[in-house]
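Asker: kindly return the folded structure for what I paste below:
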Amino acid sequence: MSHPASASRYFVPQPSHWPLVGSIALLLLATGAVLMMNSVANGGFVLTGGFVVLAIMLFGWFGRVIGESEGQRYNLQVDRSFRWAMGWFIFSEVMFFVAFFGALFYIRVLAIPDLASPEQAALWEGFQDAWPSAGPGASDPFSQMHAWGIPAVNTLLLLTSGATLTWAHWGLIAEKRTQLIIGLLLTIVLGVIFLSFQVYEYGVAYADLNLKMTTGVYGSTFYMLTGFHGFHVTLGVTMLTVILFRVLKGHFTAERHFAFEGVAWYWHFVDVVWLGLFIVIYWL
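Answerer: Have a look, this model is predicted:
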């Protein structure tokens, strides 16, 4: 039997088997990836099994947390701990992208000029201090992905999605469920369109621009930064879809809706990262 949370009682959940299931999923994923990279038979099946177990874990564990929340087991102190946890998680994601932006800064501002300096002329004769560059010794020609095309459209899409999500949040606070549902649905659709354009952009880059992961340092940094961002957009769309289904089931109130806010924080973080990518990858 569930009991509503009180201000003086901090909810402590019962022992759970889900962390063990998650550990098994990670073991299968790591093992399957290593087997595939070494061309060992059945490595793909092991990797797929890891993803299946991971999906089961996420569905079961988050389902349990949702049940506890809807059963009013959490008080404001638990809500505060969730906010701190989400804040630190987003900070870790910020540091993840800072590492890649830092690598790009090092390449463009320090490494390329140094390799093109007179001191290095004997090693890399004729190498120019210019960007984009595949690096010294590269001979495979490629073209740069320009900003004023699909990247600019995708920027507009993500900025608009941030506005529609904020509009949905206003609807939740004002207890306007129709506005909340429409705003969430629009945000999800805009995210899916963004991902579709990115897939198309990658196809153009490979087929027409000869821009690949193997295209030296420019190709590798381009795909690492934009690819990981696309992965985060995919996660964001997935989380927003879960939130939409919860809204349709009648979850969340104007006063208690941290799950919605946490996903909104994550989506706005994804928007900000894309602005940085648009400037340093496509524009400059």
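Asker: use CA for all of it now, contacts and neighbours both
Answerer: OK.
Asker: buried set for whatever helix or strand Ile181 lives in?
Answerer: Using DSSP states H and E, Ile181 maps to helix 177-207. By 16 or more other Cα atoms under 10 Å, the buried positions in helix 177-207 come out as 177, 179-188, 190-192, 194-195, 197-198, 201-202, 205.
Asker: and the helix or strand that that helix is followed by, what's buried?
Answerer: Later in the chain than helix 177-207, the nearest helix or strand by DSSP H and E is helix 216-248. Buried residues in helix 216-248, counted by 16+ other Cα under 10 Å: 216-219, 221-223, 225-226, 229-230, 232-234, 236-237, 239-241, 243-244, 247.
Asker: tell me the angle of helix 216-248 relative to helix 177-207?
Answerer: Here helix 216-248 runs at an angle of 160 degrees relative to helix 177-207 (axes from the mean of the first three to the mean of the last three Cα atoms, to 10 degrees).
Asker: helix 216-248 packs against which elements?
Answerer: helix 76-105, helix 177-207, helix 258-277 (3 or more Cα pairs under 8 Å, 6 or more residues apart in numbering; DSSP states H and E).
Asker: just how off-centre is the shortest one within its chain?
Answerer: Yep, that's helix 258-277 we're talking about. Distance of helix 258-277 from the chain centroid (Cα atoms, centre = their mean, to the nearest Å) equals 9 Å.
Asker: burial measure for Asn154, as a count.
Answerer: 21 (other Cα atoms under 10 Å).
Asker: now swap in the one 10 residues further on and tell me
Answerer: The criterion is other Cα under 10 Å. On that basis, Thr164 has 22 neighbouring residues.
Asker: cool, Glu261 as well?
Answerer: By other Cα under 10 Å, 15 other residues sit near Glu261.
Asker: again, but for the one 3 residues further on
Answerer: When neighbours are counted by other Cα under 10 Å, Ala264 registers 20.
Asker: so how many other residues sit close to the nearest residue to it once chain neighbours are set aside?
Answerer: Once flanking residues are discounted, Ala264 sits nearest to Leu165: 7.0 Å by Cα to Cα, 6 or more residues apart in numbering. Using other Cα under 10 Å, Leu165 has 26 other residues around it.
Asker: let's see this one next, to set against the first:
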Amino acid sequence: MPIMFVGFLGCLILFSCYLKIPFLMMTGFSVCWMLLVLILEFGFSSKLSLVFTDVMLVGVVLFIVSEIFVFISFLTSVIYSVDFLVTGSVSSFSMVDYLGDALVSSCLLISSGVSLTIFHALYHVKGVFSWGMIIATVVLGLIFCVVLNEEWFNFSSDWESGVFSLFYLVTGAHGAHVVLGLGLLIAVSMWGLCSGFSLSGLGVIEAAVWYWHFVDVVWLGVYLVCYW
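Answerer: Coordinates of the predicted model:
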């Protein structure tokens, strides 16, 4: 299901760029759809087994590993394309200010990773479901999406302009994963609010935390390759 969602969201991103429709308007409906599928699939029941939990966590790990290779291929393409541009062309993504929106985005994601780590530690050590930390993580992620949206539409090159299309591809793919991670965090919050089953037994928190840290690490690679 997550792979289908990311593919579907990627198509929406490209379509929204072509029609000049704001990114968040297109992804908002996608997040609602994903949450609906999660609720219908898992419900709020406590009758799910530990075997299912283990299978789910293994699936998350395999998905993360597969996406790491996807982003490695994307970033390698960027490096290759920049190195072999013809003489007289732009030799790098110099029109993107690495000290501007990109630095703000980096601070937002790093801060969200810290707040989620605190939430995870409090839950496992003290058994406290820290609403403040998980809400802070979601808010920081949403602000990141807003900054990315503004950056896209203020970027001086079109998404169809040669090597610069890779900029939209890489940052758009990462943005799709951020939205998916936000969906997982919102789902964790909904389940915690309803308290219909043990979150630690299902491993939903672990899955969300692992995935969000994956998003953070990937962004560091994107920042170094596409912005620096």
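Asker: how close are the two chains, by TM-score?
Answerer: Here the superposed chains carry a TM-score of 0.78, computed using TM-score structural alignment, normalised by the length of structure 2; 206 aligned residues with a Cα RMSD of 3.0 Å.
Asker: before we move on, back to that, mind putting the helices and strands packed on helix 216-248 of structure 1 in CSV, distance to Pro19 of structure 1 included?
Answerer: Converted to CSV, these look like this (distance: least, Cα to Cα, whole Å):
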stretch, distance to Pro19 of structure 1
helix 76-105, 17
helix 177-207, 30
helix 258-277, 21
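Asker: find the centremost residue of structure 2, please.
Answerer: The centre of structure 2 sits closest to Val178, judged by Cα atoms, centre = their mean, with a distance of 1.6 Å.
Asker: beyond the helix or strand harbouring Gly10 of structure 2, next helix or strand please.
Answerer: Secondary structure from DSSP H and E places Gly10 of structure 2 in helix 2-19. Moving toward the C-terminus from helix 2-19 of structure 2, the next helix or strand (DSSP H and E) is helix 23-42.
Asker: which part of structure 1 matches stretch 56-76 of structure 2?
Answerer: Aligned using TM-score structural alignment, stretch 56-76 of structure 2 spans residues 82-102 in structure 1.
Asker: tell me which residues in the matching stretch are buried?
Answerer: Buried residues in stretch 82-102 of structure 1 (16+ other Cα under 10 Å): Arg83, Met86, Ile90, Phe97, Phe101.
Asker: that one vs structure 2, average offset?
Answerer: Compared with structure 2 after the fit, stretch 82-102 of structure 1 shows a mean deviation of 1.2 Å (mean Cα distance after the TM-score superposition for structure 1).
Asker: show me the contact partners of that stretch.
Answerer: Outside stretch 82-102 of structure 1, the residues that touch it by Cα atoms under 8 Å, 6 or more residues apart in numbering are Thr221, Met224, Leu225, Phe258, Gly262, Tyr266, Phe269, Val273.
Asker: distance to Ile24 of structure 1 added to these, as TSV?
Answerer: Below are these laid out as TSV (distance: Cα to Cα, whole Å):
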residue	distance to Ile24 of structure 1
Thr221	32
Met224	28
Leu225	29
Phe258	29
Gly262	27
Tyr266	27
Phe269	30
Val273	32
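Asker: ok, those residues vs Gln144 of structure 1, which is closest?
Answerer: Thr221 (12.5 Å; Cα to Cα).
Asker: structure 2: which residue goes with that closest one?
Answerer: Under TM-score structural alignment, Thr221 of structure 1 pairs with Leu166 in structure 2.
Asker: can you check Ile193 of structure 1 too?
Answerer: Under TM-score structural alignment, Ile193 of structure 1 pairs with Ile143 in structure 2.
Asker: OK, contacts around its match?
Answerer: Ile143 of structure 2 neighbours (Cα under 8 Å, 6+ apart): Leu108.
Asker: just give me the match in structure 2 for Ile279 of structure 1.
Answerer: Counting by TM-score structural alignment, Ile279 of structure 1 corresponds to Leu224 in structure 2.
Asker: next one: Val204 of structure 1
Answerer: Superposed on structure 2 with TM-score structural alignment, Val204 of structure 1 falls opposite Asn154.
Asker: from Asp101 of structure 2, how far out is its match?
Answerer: 11 Å (Cα to Cα, to the nearest Å).
Asker: do the same with Val218 of structure 2
Answerer: Val218 of structure 2 is 17 Å from Asp101 of structure 2, by Cα to Cα.
Asker: okay, now the closest residue to Leu54 of structure 1 other than its chain neighbours: neighbour count?
Answerer: Spatially, and ignoring its direct neighbours in sequence, Leu54 of structure 1 is nearest to Ala25 (5.1 Å; Cα to Cα, 6+ apart). Residues contacting Ala25 of structure 1 under the criterion other Cα under 10 Å number 24.
Asker: what's near enough to touch Ala25 of structure 1?
Answerer: By Cα under 8 Å, 6+ apart, the contact set of Ala25 of structure 1 is Gly49, Gly50, Phe51, Val52, Val53, Leu54.
Asker: which among the contacts of stretch 82-102 of structure 1 gets closest to Ile66 of structure 1?
Answerer: Ile66 of structure 1 lies nearest to Phe258 out of those, by Cα to Cα, at 11.2 Å.
Asker: aligned to the closest one, what sits in structure 2?
Answerer: Using TM-score structural alignment, the equivalent of Phe258 of structure 1 in structure 2 is Gly203.
Asker: check the burial of its match by counting its neighbours.
Answerer: If you count neighbours by other Cα under 10 Å, Gly203 of structure 2 ends up with 17.
Asker: and it, how far is that from Phe5 of structure 2?
Answerer: Distance from Gly203 of structure 2 to Phe5 of structure 2, by Cα to Cα: 21 Å.
Asker: Glu151 of structure 2 reaches Leu103, doesn't it?
Answerer: No - Glu151 of structure 2 is beyond contact range of Leu103, at 11.8 Å (criterion: Cα atoms under 8 Å).
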